[in-house]
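J.: Please find the sequence and the predicted model below.
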Amino acid sequence: VELRRRLSVLDQKRAQGAKGMDKVEVVIIGGGYGGVELALNLLERLGGRETCSVTLIHRGSQVLQYATEYNRKIGTDRLGAAGIEVRTDTSVVEINAIDDDEKSTGGGSWPRCTIKLATKEGEESSISADLLLWTAGATPTNDGKGVLNSVLPRDGNGRIITGDLLRVKNSENAFSLGDCSRARKVPYAATAQVAMQQAPVVAWNVHATLINKIRGEKKSASKDTVKLLPFNYLDLGEMMTLGNDDATITGLGGLFELSGAGASILRRLVYAARMPTPRQGVTAALESTSRRLRTSSRAQGNRKKSPRKVIQWK
């Protein structure tokens, strides 16, 4: 909602001819699924590379680190083809507002900021932005508060270490799921699909732990002990939107791979079909179609109309 509001204000500023708004500078922090999807869709939304520049900052060595190989390749290729600058192995040091910039003065003002960056080698640089989007997450710095600052065992990236039962290491009654935990040496992708599959397993294991505690029996000492369930991830595939008419999909363990306009249509249908109720599915499909038509109409409106050729009939 906030992004939609800011884009609406930005459209108004550009329509009013605000100073410096002829080319908008967008910086996105985080090269995961959300960062790559935002980069490509925002570039298209703001009129393409002629009226917008997008820079993607990622502290890892490659974007889409946990995506399938096919989706990672398609996503990387689309970023390059769109002219989006990608800076890997780069972290954000600090962010400051710009008060005396040309774009921030006069009647057509627009607040800007500058981002100080540092590579793994220690090289520092700065980049300015009209629009800054953060998709990389954040770690709280308040000592002694919050899950990530608790006494629970964590790995080097701050994720809580669990086993196959999704039970926290060296604990009997603490469980963790989602992208804040790591259930194996190579972490699962930080996606809703993984968390949704983990949720019922954690729910059952919490239930089993409570039942066993109430019965006052150890898990291995009685046949009546309720067994805890191990987590087995079922890869149902993944979908990414790479623009209004572009997407990439993989499924069935890599047996099904599709990208382009066909993948975009299929992705919309899948999301509509997965809605909880038929009514919500129809609503999602209609909203997706109307949004696509509005985007196409906006793009056509930005194009220069060519003069019509008059045909004289004899």
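T.: Cool, got the structure.

J.: Could you use CA atoms for every contact and neighbour count after this?
T.: Will do.

J.: nearest spatial neighbour of the residue most central in space within the chain, skipping sequence neighbours?
T.: In the chain, the centroid-proximal residue (CA atoms, centre = their mean) is residue 34; its distance is 1.4 Å. What sits nearest to residue 34 in space, not counting adjacent residues and going by CA to CA, 6 or more residues apart in numbering, is residue 135, at 6.4 Å.

J.: next up, a second structure to put side by side with the first:
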Amino acid sequence: PGAADHSIPFRTIADAYRLEEALRELEQSEADKIRVAIVGGGYSGVELACKLAERLGDRGRLRIVEMGDQILRASPDFNRDAAMKALSDRKVWLDLETRVANISADTITLAYRDAEDVLPVDITLWTVGTKVSDVVTTLPLAKTERNQLKVNTKLQVVSRPDIFALGDLAESFDATGQRVPSTAQSTFQQAQYAAWNIWATVNHRPLLPFRYQHLGEMMTLGMDNATLTGMGVQLDGPMAHIARRLAYLYRMTTLDHQIKVGLNWIAKPVRDLLSL
């Protein structure tokens, strides 16, 4: 109760602007502490906690509330361990096996086993769960209980082979029968298959069943810290941060975009130094 009215979701650009505005108001206030509760110990919650802890510094009092017995349940052990260390170094409190009983404008009620605690809070961030776009929910197409579109291995919507769907708006299984995770990595791979299959449909060529290949996992754990695993490599710290940025730069669609983003990354430290 209270999540819809008193927490800030973290899914869209509008949510990010809303969080930024709330942070600026608190930073400009005379409060000696800025208390932030982050609901969800998944990728978004952990990455957000690390960056907010660095931004708020000694004024920050951050906690992650997670119903499970560990954060990043689907993450490799190496990345989870690196994340635990990053959170500990930044003094982020972990409430594991804990559920949110209630959220008000300035408190959060946490339930652990048979006890409940009411804690003061300035911002509550809600990072758990994904919501399918309202546009998708209104489409007269086959859907799952979570309103995701049902697709076959060729990414065609069930009963509508002329429509292709990918990403987290669709429940997808690949050619081997494994469920495709709702991640940017899998969506990027699906896009290549979807593009080919659309072309193949138009030109009466055989369609390709999607095959997901897990290439590894990268996480940001602060302004200049990250962790990554994949292709036989395990890396954390500043070098992982650089490797992660280079990987994202490589994945950008055009050379012009790559140059603009790369130059912005190079120039940002200089701008920050000049603004001091």
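T.: Good, I have the coordinates. Here the structure is a predicted model, which is why all the values come from computation and not from measurement.

J.: Show me what the residue nearest to the centre of structure 1 aligns to in structure 2.
T.: With TM-score structural alignment defining the correspondence, residue 34 of structure 1 maps onto residue 44 in structure 2.

J.: Equivalent analysis for residue 75 of structure 1, please.
T.: By TM-score structural alignment, residue 75 of structure 1 lines up with residue 83.

J.: how close does the host helix or strand of its match sit to structure 1?
T.: Using DSSP states H and E, residue 83 of structure 2 maps to helix 77-89. Aligned to structure 1 and superposed, helix 77-89 of structure 2 gives a mean residue distance of 2.5 Å (mean CA distance after the TM-score superposition for structure 1).

J.: now do stretch 235-251 of structure 2
T.: Mean deviation for stretch 235-251 of structure 2: 2.3 Å (mean CA distance after the TM-score superposition for structure 1).

J.: Return the set of buried residues in that stretch.
T.: The neighbour-count check on stretch 235-251 of structure 2 (16 or more other CA atoms under 10 Å) flags 235-238, 240-241, 243-245, 249 as buried.

J.: still on that earlier bit, residue 274 of structure 2 versus the match of residue 34 of structure 1, what's the distance?
T.: 31 Å (CA to CA, to the nearest Å).

J.: Kindly report the same for residue 14 of structure 2.
T.: 29 Å.

J.: So between those two, which is more surrounded?
T.: Using other CA atoms under 10 Å as the criterion, residue 14 of structure 2 and residue 274 rank with residue 14 on top: 11 against 8.

J.: What segments of structure 1 are strands?
T.: Under the criterion DSSP state E, structure 1 carries strands at the ranges 24-29, 52-57, 85-87, 90-98, 112-119, 124-129, 131-134, 160-161, 181-182, 238-243, 246-251, 256-260.

J.: So what angle separates the directions of the fourth one and strand 24-29?
T.: Strand 90-98 of structure 1 and strand 24-29 are oriented at 140 degrees to each other (axes from the mean of the first three to the mean of the last three CA atoms, to 10 degrees).

J.: chain center to stretch 25-35 of structure 1: distance?
T.: The chain centre lies 8 Å from the centre of stretch 25-35 of structure 1; the measure is CA atoms, centre = their mean, to the nearest Å.

J.: Name the surrounding residues that touch that stretch.
T.: 38-39, 52-59, 62-67, 128-136, 240 (CA atoms under 8 Å, 6 or more residues apart in numbering).

J.: Show the contacting residues for the closest residue to residue 30 of structure 1 other than its chain neighbours.
T.: Leaving aside its sequence neighbours, residue 30 of structure 1 sits nearest to residue 136 (CA to CA, 6+ apart; 4.3 Å). Residues near residue 136 of structure 1 by CA under 8 Å, 6+ apart: 29-32, 35.

J.: any idea what residue 136 of structure 1 aligns with in structure 2?
T.: In structure 2, the residue paired with residue 136 of structure 1 is residue 128, using TM-score structural alignment.
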